[in-house]
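In: the sequence and its predicted three-dimensional model are supplied below.
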Amino acid sequence: MLQNRFGRLAATALAGGMLMGAAACGGDEPATSASPSGAASSAPAASGAKVGLAYDIGGRGDQSFNDAAAAGLDKAKTELGLAETKELEAGNGETDAAKEERLRLLAQGGFNPIIAVGFAYSGPVKKVATEFPDVKFAIVDDEAATGPNISNLVFAEHEGSFLVGAAAALKSTKNHVGFVGGVEVPLIKKFEAGFVAGAKAVKSDIKVDVKYLTQPPDFAGFADPAKGKTAAEGMFDAGADVIYHAAGGSGGGVFEAAKAANGKAIGVDSDQAKTAAEDVRDVIMTSMVKKVDVAVFDFLKGATSGAAKSGTTVYDLKASGVDYSTTGGQVDDIKTKLDEYKQKIISGEITVPKEVS
């Protein structure tokens, strides 16, 4: 997958050659359901702040998770008058110590606030935030790293995945769909659980193939399009006609396989019918949109005004933090049905499982 050259050069310059490793990973009002115990940062950033952002594996240019975070930062640059931003990339296989050093160098460089993109930063964020109590940190997709200066930005991925699972079942003519996960970790299992539940809500007897590209601590499954393509090819060959991926940059390979098999694919995190390579966009019938851009911007807006809260903010379906996309019009004919499911989830009539049964 594409890597952002500038980000890597920036990381090298900032670390002074110290960072040799790579990091692991993947209609309602905006979400504001922060933990009531959350408190404002001890030293909130002001407008004109220097903002640091540490990417998950894949970095800017992954057309998915990291690009969504980048979009939130870009909006903040335009609208919040940030003085300076520094974006550091990660790669597969690095230790927590390398992640800690990345965050520590940002803090030492005067960047405040600092955003860590991905659950793999959990331990490093908790440790470095303790060392720099006057710096405000945020981490995406993790609730375990807690502290008075840490904001946890999390999503109801299972709810959005239920909707695209329903879409897959409604569109499948073979009663056979698939799910490709990047790495088999609890977070990605939430995507699988929601997808399977949504598909089976439509057709109780539908067959759902599941394949994970790697197992932790190997997080390369989020940045290996070749593996994504091989996994999807196997599913299409076995009879599936719609495949959903939650595999970051590896999803590009899933789209290639769908194109070759005359099948359909479902994107993740970003509206990938807009962000994927142009020659495969027509196979992406919808995407489970996880609004990391909104969460990043909301956090930066709060931090620059002194209103950021520590603790958890949940971006769920009710808060429009997750949804399904309609780009390309391929789900227009089932939109009414999908919206019915959406309202039932929001109202509590349907409770979407977070774990695979």
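Out: Now that the structure is in, tell me what you want to look at. Keep in mind that this is a model prediction, so the values were computed, not measured. Numbering: from 1, shown residues only.
In: every contact and neighbour count from this point should use C-alpha atoms.
Out: Noted.
In: I'd say residue 55 and residue 120 touch.
Out: No - under the criterion of Cα atoms under 8 Å, residue 55 makes no contact with residue 120, lying 10.3 Å away.
In: what about the two, which has more around it?
Out: Set side by side, residue 55 and residue 120 show unequal neighbour counts under other Cα atoms under 10 Å, the larger going to residue 55 at 28 against 24.
In: now for the nearest residue to residue 173 once chain neighbours are set aside, how many residues are close by?
Out: Ranked by Cα to Cα, 6 or more residues apart in numbering and with sequence neighbours excluded, the top spatial neighbour of residue 173 is residue 241, at 7.4 Å. Burial of residue 241, expressed as a neighbour count using other Cα under 10 Å, amounts to 24.
In: ok, residue 30 next?
Out: The local packing of residue 30 (other Cα under 10 Å) involves 15 other residues.
In: OK, contacts around it?
Out: Taking Cα atoms under 8 Å, 6 or more residues apart in numbering as the contact definition, residue 30 lies against 315, 319-321.
In: can I get those residues in TSV including neighbour count, distance to residue 203 and secondary structure?
Out: Compiled in TSV, these are given as follows (neighbours: other Cα atoms under 10 Å; distance: Cα to Cα, whole Å; DSSP: H, G, I helix; E, B strand; the rest coil):
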residue	neighbour count	distance to residue 203	secondary structure
315	25	28	strand
319	19	28	coil
320	18	26	coil
321	26	27	coil
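In: included below, for side-by-side comparison, is a second structure:
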Amino acid sequence: MNRKVVLGIGAVVLVGAGIGAYMHSGSVEAKNEHTSVALITDAAGIDDKSFQQSAWQGLTKWAKANDVKEGKGGYTYFQAKTSADFETNINQAVSNGYKNIYGIGFPKTPSINAAAKKYPKNNFMIIDDVAKTRKNVVSVTFHSEQSSYLAGVAAAETTKTNKLGFVGGMKSAVVDTFEAGFIAGAKSVNPDIQVDVQYVGDFADAGKAKTIAASMYQNGTDIIYQAAGGAGTGVFTEAKDLNEKQTKADKVWVIGVDIDQSADGEYKATDGASNFTLTSATKGVGTVVTDVTKMADENKFPGGKHLVYGLDDKGVAVTRGNMSDKAWSAVEAAKKQILSGDVKVPVK
């Protein structure tokens, strides 16, 4: 994956686990000649079926390729209970000897900014935000508005009710790009289409996301794009509950985010097995973690830089999923327009 590098912009952030939070230490202390890495996650953890899971998969991919073991001296993750744990978890990671500390998600930026200054000999990475410029911090962002635009095109080409939904996690500049891109893509197909936008308030409350989805579907929305991290599992749960009570032809849809969430859409309708994941707007978080760790291991950590990934280098994309041929053709055409510069996707 090629990277666009913007110099002078650092990266910083970690999700941590404070007092009473969970620290995954592995079975034994690792003994190896490679660098060490600690991934800091929020309450949703590495099994959120989204952003943080992708990051963990990228880290384990690098570890397996280099025979690096889980545990002190190798790699691990720290899981926070609340945002109050972030800074404490970063401190724990450093005190346990981890050289590279990765924060996944913008809520950890303030804690990473502080840690990067406090621990100049450690390397830090923040994904989905831009931290204060420091030689020991790299920032990574994605053109999520581009993949979200394509998701909007797919939804508008598929809906039967002309009512779409967007469920975001925490209202922020980052999630704004998902919302703006999705609405722009949908309205490029049908300017009169309706998009109901609601936010969970965090990235972990799947119960609240399920309640929001239930209200949307009840009001006629038949496709929901969820950009809510671990909370997004609640949207899938609600769609499954509804779809199992009706025929395949009457299904409501969900659009996945960050990773291919097609498996989460499997269900059994009244007339047989089916799948309700229309498509997934993916981002290469796992690839970023693999790439940056490889650079750090080779003493080439890209500190002080801002790495930007988009459609042009396959940093973001949409899966074929369950799109019709017509919808897929429209998505492919829209992708070409974005890459050529004919379409400028808004970010807010």
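Out: Everything's here; your move. Predicted model only: the values in this text are computed from it and were never measured.
In: fetch the TM-score of the aligned pair.
Out: Once the chains are overlaid, their TM-score stands at 0.84 when taken by TM-score structural alignment, normalised by the length of structure 2; 309 aligned residues with a Cα RMSD of 1.9 Å.
In: got the contact list for residue 34 of structure 2?
Out: Contact analysis of residue 34 of structure 2 by Cα under 8 Å, 6+ apart lists 66, 68, 74, 297.
In: which one in structure 1 is aligned with it?
Out: Taking TM-score structural alignment for the superposition, residue 34 of structure 2 sits opposite residue 48 in structure 1.
In: could you look up the SS state of that match?
Out: coil (DSSP: H, G, I helix; E, B strand; the rest coil).
In: related to what we said a few turns ago, would you format the contacts of residue 34 of structure 2 as a markdown table with distance to residue 291 of structure 2 included?
Out: Conversion of those to a markdown table gives the following (distance: Cα to Cα, whole Å):
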| residue | distance to residue 291 of structure 2 |
| --- | --- |
| 66 | 13 |
| 68 | 15 |
| 74 | 17 |
| 297 | 10 |
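In: okay if I get the residues you listed as JSON lines plus neighbour count?
Out: Conversion of the contacts of residue 34 of structure 2 to JSON lines gives the following (neighbours: other Cα atoms under 10 Å):
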{"residue": "66", "neighbour count": "13"}
{"residue": "68", "neighbour count": "21"}
{"residue": "74", "neighbour count": "26"}
{"residue": "297", "neighbour count": "16"}
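In: show me where the stretch 251-357 of structure 1 has helices.
Out: When assigned using DSSP state H, counting those that start in this stretch, the helices of the stretch 251-357 of structure 1 occupy the ranges 251-261, 272-275, 292-305, 335-347.
In: which of the residues in the second one are buried?
Out: Neighbour counts over helix 272-275 of structure 1 (16 or more other Cα atoms under 10 Å) mark 272-273 as buried.
In: which element follows whichever strand or helix holds residue 210 of structure 1 toward the C-terminus?
Out: Element membership of residue 210 of structure 1 [criterion: DSSP states H and E] is strand 207-214. Towards the C-terminus, the helix or strand next in line after strand 207-214 of structure 1, according to DSSP H and E, is helix 225-237.
In: just give me the neighbour total for the equivalent of residue 172 of structure 1 over in structure 2.
Out: In structure 2, the position corresponding to residue 172 of structure 1 is occupied by residue 159, as judged by TM-score structural alignment. Applying other Cα under 10 Å, we find 16 residues neighbouring residue 159 of structure 2.
In: could you report the distance from residue 159 of structure 2 to residue 330 of structure 2?
Out: Distance, residue 159 of structure 2 to residue 330 of structure 2, by Cα to Cα, to the nearest Å: 14 Å.
In: strands of the stretch 101-250 of structure 1, residue ranges please.
Out: Along the stretch 101-250 of structure 1, counting by DSSP state E, counting those that start in this stretch, strands occupy 114-117, 137-140, 150-155, 176-183, 207-214, 242-246.
In: the first one maps to which residues in structure 2?
Out: So that's strand 114-117 of structure 1. Under the criterion TM-score structural alignment, strand 114-117 of structure 1 matches residues 101-104.
In: got a list of contacts for that stretch?
Out: So stretch 101-104 of structure 2 is in contact with 12-15, 37-41, 51-52, 55, 90, 93, 109, 112, 122-128, going by Cα under 8 Å, 6+ apart.
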